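Participant: Sequence unavailable; structure follows:
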């Protein structure tokens, strides 16, 4: 089963969910499609198990991290670990909550995040909203960054900074009276660091949580 899941994850990493078929997996393993049915009932179960397999690694990485006296610091550490896993695997972002109803690693990760809020003075609704907000920032940011770049960036004809610079130049040419915000932030956008942008969004979320909890 380990070999089946490893091969399934490799297919997902290479070309996303559409690439994960039983026929493609059998070809990767050098076996017949019929032998895959010894392990899973079909593609849906295969995808579920592949997701759980990857999230098991994320959960293990979270569990070995040293806890601090500050639950919000611990939430930050866990959120960054999850972000790094999803941004490396864009297909995982849209599937993270797929198995939340089962007793798998998606539920365990959600529980691990939520347990940090139990250390804060919050109502049940505030805890629910807090974890939802953190997961939303992590998954949304990672999925956005994981989108396939334009063809000219992929084939190396244009670098990332040059591609972003084209938009920056267009924004600089806008009328400052009509678009004051765009003129204010264009230099920050030009050549910005994606990970830094995510961390800033996470920090805004956690700062709001800290204020709400009076921590």
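Facilitator: Great, that's in hand. The model shown is predicted, which means the values in this text are computed figures rather than measured ones.
Participant: all contacts plus neighbour counts: C-alpha atoms, from now on.
Facilitator: Fine.
Participant: Helices of the protein, residue ranges please.
Facilitator: Taking DSSP state H as the criterion, the chain contains helices spanning 2-15, 22-29, 33-36, 43-63, 71-88, 90-93, 105-117, 124-145, 151-154, 160-172, 180-189, 194-213.
Participant: Mind telling me which residue is nearest the centre of this structure?
Facilitator: With distances taken as CA atoms, centre = their mean, the residue of the chain nearest its centroid is residue 86 (3.3 Å).
Participant: mind listing what that residue touches?
Facilitator: Contacts for residue 86 (CA atoms under 8 Å, 6 or more residues apart in numbering) come out as 92-93, 139, 142-143, 146.
Participant: of the helices of the chain, which approaches residue 99 most closely?
Facilitator: Nearest to residue 99, of all the helices of the chain, is helix 105-117, at 6.1 Å by CA to CA.
Participant: can you list contacts of the closest one?
Facilitator: 52, 55-56, 59, 71-72, 74-75, 78, 96-101, 127-128, 130-131.
Participant: Output the contacts of residue 86 as TSV; include the columns neighbour count and distance to residue 165.
Facilitator: TSV is the format used below for the contacts of residue 86 (neighbours: other CA atoms under 10 Å; distance: CA to CA, whole Å):
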residue	neighbour count	distance to residue 165
92	25	29
93	23	27
139	23	26
142	26	22
143	20	22
146	17	20
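Participant: this is the other structure I want to compare:
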């Protein structure tokens, strides 16, 4: 006896731009950018692809909107009335964690560096740099240094995690780093003296702590060179 094809479950919420973006984020997290198609999104929302175009013009706009939604959530999650240094550290760590949780964001930042999501981060960093007391002529350089470090390290960390999952899916992070550390320790002592020396540190390091340590290096340098007192903040 022939069976009828199962119809998609009827959506309980009315279709809206916000609901489409939310579903797109979920799809991007599970299937990546290649898996984000209007057909797949329509199936997830139990609607037709044509209905989506009433709210979103195309995939590029959808990716921008999804990135903007995640970044907006990151910017509102930081401490209220924090000192500039702590506010900058919180913002940087928020972006780091967001890219780790949603690796596709890193590619979006690189693809469209001057669109709204990136500008949100750039603006927030700029206000903290101004609050530190950096002279106007040096503010762009200071913010660029912070932004490039944040996006570079966050993106590389996400890429490393993906590579680990693809190449050694049956090992956890500690096992993976232990294997890399052991391989570093066996390198030629003349050609790789420094790398051999820090091999054990690689095994035990924490990515988030190392990331924040780098932020502190940059903030201390900014404060020493451009801060109002000429000394690093405590």
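Facilitator: Looks like it arrived, so ask away. Keep in mind that this is a model prediction, so the values were computed, not measured.
Participant: care to give me the TM-score?
Facilitator: The TM-score (TM-score structural alignment, normalised by the length of structure 1) is 0.87; 209 aligned residues with a CA RMSD of 2.1 Å.
Participant: quick one on the thing from earlier: filter the contacts of helix 105-117 of structure 1 down to the buried ones.
Facilitator: 52, 55-56, 59, 71-72, 74-75, 78, 96, 98-99, 127, 130-131 (16 or more other CA atoms under 10 Å).
Participant: Closest one of these to residue 20 of structure 1?
Facilitator: Residue 20 of structure 1 has its nearest neighbour among those in residue 52, at 15.1 Å by CA to CA.
Participant: Please pull up the equivalent of that closest one in structure 2.
Facilitator: Residue pairing (TM-score structural alignment): residue 52 of structure 1 is matched to residue 68 of structure 2.
Participant: Just give me the closest of the buried ones among the contacts of helix 105-117 of structure 1 to residue 8 of structure 1.
Facilitator: residue 52 (11.8 Å).
Participant: Give me whichever of the helices of structure 1 is most buried.
Facilitator: Burial of those is given as mean neighbour count (mean count of other CA atoms under 10 Å); helix 90-93 ranks first at a mean of 23.
Participant: so that helix corresponds to what in structure 2?
Facilitator: Against structure 2, the aligned range for helix 90-93 of structure 1 is residues 103-106 (TM-score structural alignment).
Participant: what's next to the matching stretch, contact-wise?
Facilitator: Residues from elsewhere that reach stretch 103-106 of structure 2, judged by CA under 8 Å, 6+ apart: 28-29, 32-33, 67, 98-99, 151, 154-155, 158-159.
Participant: so what corresponds to residue 41 of structure 1 in structure 2?
Facilitator: Per TM-score structural alignment, residue 41 of structure 1 is aligned with residue 57.
Participant: er, residue 74 of structure 1 actually
Facilitator: Alignment note (TM-score structural alignment): residue 74 of structure 1 maps to residue 87 of structure 2.
Participant: so who does its match touch?
Facilitator: Counting by CA under 8 Å, 6+ apart, the residues that residue 87 of structure 2 touches are 78-79, 128.
Participant: Equivalent analysis for residue 94 of structure 1, please.
Facilitator: Each residue near residue 94 of structure 1 by CA under 8 Å, 6+ apart is listed here: 139, 143.
Participant: what about it, distance to residue 110 of structure 1?
Facilitator: Remark: distance between residue 94 of structure 1 and residue 110 of structure 1 (CA to CA, to the nearest Å) = 15 Å.
Participant: just residue 67 of structure 1 next, same as before
Facilitator: On the measure of CA to CA, residue 67 of structure 1 and residue 110 of structure 1 end up 17 Å apart.
Participant: before we move on, what about residue 128 of structure 1?
Facilitator: Going from residue 128 of structure 1 to residue 110 of structure 1 by CA to CA gives 10 Å.
Participant: again, but for residue 53 of structure 1
Facilitator: According to CA to CA, residue 53 of structure 1 and residue 110 of structure 1 sit 16 Å apart.
Participant: which residue in structure 1 lines up with residue 138 of structure 2?
Facilitator: By TM-score structural alignment, residue 138 of structure 2 lines up with residue 126.
Participant: ok, now which ones touch its match?
Facilitator: By CA under 8 Å, 6+ apart, the contact list for residue 126 of structure 1 is empty.
Participant: Right, I'll leave it there.
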